[in-house]
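Enquirer: quick one: sequence plus predicted model below, questions after.
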Amino acid sequence: MAAAPPPRMLLVVALAVACCLVQLAAGDTNGVFEPCSDARIQRGDGFTFGVVFAGYSSFFSGQTQLSPCDRRLNLASSAQLAVFRPKVDEISLLTVNTTTGFNPASVGGYMVAFAGRKYAARSPPIFVSNSSFTVSSFTLVLEFNKGRLQNLHWKKDGCDACSGKSNFVCLGKQTCAIRTQSCKNQGPVDCSIGIQLAFSGTDKHESVLNSWYEVSNLRQYSLYGLYSNLKDTLSGQFNKFF
């Protein structure tokens, strides 16, 4: 599979919020920093993956969804790319700032997370934004088998967190969305994208990756609210500088 030129790069602030002690970069044994390359990881490594924003059909050739690294998709001319490198098996919050000009709806309104070339893995396209509604909170699980990325899963958060809030709607009885006209550039709300990231499966030493299990347990204790408040705080701090 030929690797395509990368889509245009977003100015991204990636915020990794560790639930345990932060390990030094010297402990990172993964030398792969490009999302269209293959890596085999262990716990505590950094792991590079990408998120591409484009239209739903842009991720398909005929009826087959391809990796964004596949040249046949021709994403370089129109899509936007964010690249992250979280620590393996730490719960992280990754953010894409949409208050400084980037509008996901303008490039098609969907996103796909991906990594790898020979072992190309990609998530299904997930809706982010159109002229009516915008989803700003997501949960992504990276699933590994013996250190190789196998799958990327978007997990639905449900609508309990936005129940009764007038600016929000529940899409498909599974996802909280805000009315796009309320988002900054049109309204008062910061609709920057927040991706809560966790890991599952096993690393190259067959050690079990537990962070998704931890997230699934913590969700019953208003983890959504914790990360939402944290995202608002951090976004406010960065807005002072940019």
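Expert: All right, it came through fine. Numbering: from 1, shown residues only.
Enquirer: C-alpha from now on. contacts and neighbour counts both.
Expert: OK.
Enquirer: in this structure, which residue is most central in space?
Expert: Ile195 (4.6 Å; C-alpha atoms, centre = their mean).
Enquirer: how about the contacts made by that residue?
Expert: 93-95, 137-140 (C-alpha atoms under 8 Å, 6 or more residues apart in numbering).
Enquirer: please compare the first structure with the one that follows:
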Amino acid sequence: MLALALSIFLLLGAKGSKGADDNEIYDPCVTVGQLKMKDAISIGVGMVNGISYWYKNSDANLNLLSPCSAQLAAQLPQAARVSVFRPVIEQIGQFEIENSSYVGLRHNFTGDASLIVFSGSNPTVLSTPRYFLYSDGRVPELTLNIHFEAGKLAYFIWKEDDCATCYAKNQLCRAGSCVTRETDCQNSDTTNSTITDYNCRLAVCIPPPLSSILFVSLIPSNHLSPVFLLLS
């Protein structure tokens, strides 16, 4: 069971090859065994102000703490958020946060905010933290590579962006990611014609062989059962 006592996101959509998924483990903090191509896997995304909460202290060279651990849960602030998505291994796509939920995140986090991707336990497979919000802008897209070895989840790794496309869109470059200026997102009368709705909310792209399209809505945590509730 996930140790984070936080508000939780409910997953909507993700219609797939119904009946072909034999993975009945929905909790992202439970390790699953060998998977086949038509199976789905539950993957958690934790979000928090700053980045130091993911480490034992502010030293980013120390080991990452698992969002499934009581040690990390005890030190996270009330503003922290967690969502779960369930990609199907053989499909291609992304998950994104819909507008209403993203507005809530923008108001929930002050200054810079980071996310971490996780799944399993003993040990939990973790990505490195990545910033997705800055005080003056938003990261519209991150690319996550998910690797399996002999059908078992092995590791997550972010695809590094060289910011080659940022400047043509009048975007900032921060930590290797393009960042849409907050003023462009808040001003509907912006003269920057390259800015669209999709430049102002987060999408995490998952290259083959594993992905799914999921739209995420924020709901009160007391509307969920003790395990993560996923609609199909």
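Expert: Ah, there it is. Bear in mind that the values here come from a model prediction, so they are computed numbers and not experimental data.
Enquirer: tally of neighbours for the aligned residue in structure 2 for Asp89 of structure 1?
Expert: Here Asp89 of structure 1 is matched to Glu90 in structure 2, going by TM-score structural alignment. Neighbour count of Glu90 of structure 2, defined by other C-alpha atoms under 10 Å: 16.
Enquirer: does Glu90 of structure 2 touch Asp21 like I think?
Expert: No. The criterion here is C-alpha atoms under 8 Å, and Glu90 of structure 2 misses it with Asp21 at 11.0 Å.
Enquirer: please report how far the match of Asp89 of structure 1 lies from Lys36 of structure 2.
Expert: 9 Å (C-alpha to C-alpha, to the nearest Å).
Enquirer: tell me which stretches of structure 2 form strands.
Expert: 7-13, 43-49, 81-85, 93-97, 113-119, 125-126, 130-134, 137-138, 141-149, 152-158, 172-174, 177-181, 203-206, 214-219 (DSSP state E).
Enquirer: any chance of the ones you listed in JSON lines, plus distance to Val30 of structure 2?
Expert: Shown next, in JSON lines, are the strands of structure 2 (distance: least, C-alpha to C-alpha, whole Å):
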{"stretch": "strand 7-13", "distance to Val30 of structure 2": "17"}
{"stretch": "strand 43-49", "distance to Val30 of structure 2": "10"}
{"stretch": "strand 81-85", "distance to Val30 of structure 2": "13"}
{"stretch": "strand 93-97", "distance to Val30 of structure 2": "21"}
{"stretch": "strand 113-119", "distance to Val30 of structure 2": "7"}
{"stretch": "strand 125-126", "distance to Val30 of structure 2": "11"}
{"stretch": "strand 130-134", "distance to Val30 of structure 2": "23"}
{"stretch": "strand 137-138", "distance to Val30 of structure 2": "32"}
{"stretch": "strand 141-149", "distance to Val30 of structure 2": "16"}
{"stretch": "strand 152-158", "distance to Val30 of structure 2": "12"}
{"stretch": "strand 172-174", "distance to Val30 of structure 2": "34"}
{"stretch": "strand 177-181", "distance to Val30 of structure 2": "31"}
{"stretch": "strand 203-206", "distance to Val30 of structure 2": "21"}
{"stretch": "strand 214-219", "distance to Val30 of structure 2": "21"}
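Enquirer: out of the ones you listed, the one nearest Gln75 of structure 2 is which?
Expert: If you check each of these against Gln75 of structure 2 by C-alpha to C-alpha, strand 43-49 wins as the nearest, at 11.2 Å.
Enquirer: just checking, what packs against the closest one?
Expert: Here strand 43-49 of structure 2 touches strand 81-85, strand 113-119, going by 3 or more C-alpha pairs under 8 Å, 6 or more residues apart in numbering; DSSP states H and E.
Enquirer: contacts for it, please.
Expert: Against strand 43-49 of structure 2 from outside (C-alpha under 8 Å, 6+ apart): 28, 67, 76-77, 79-87, 109-119.
Enquirer: which of those residues are buried?
Expert: Applying 16 or more other C-alpha atoms under 10 Å to the contacts of strand 43-49 of structure 2, the neighbour count classes 28, 67, 76, 80-87, 109, 112-119 as buried.
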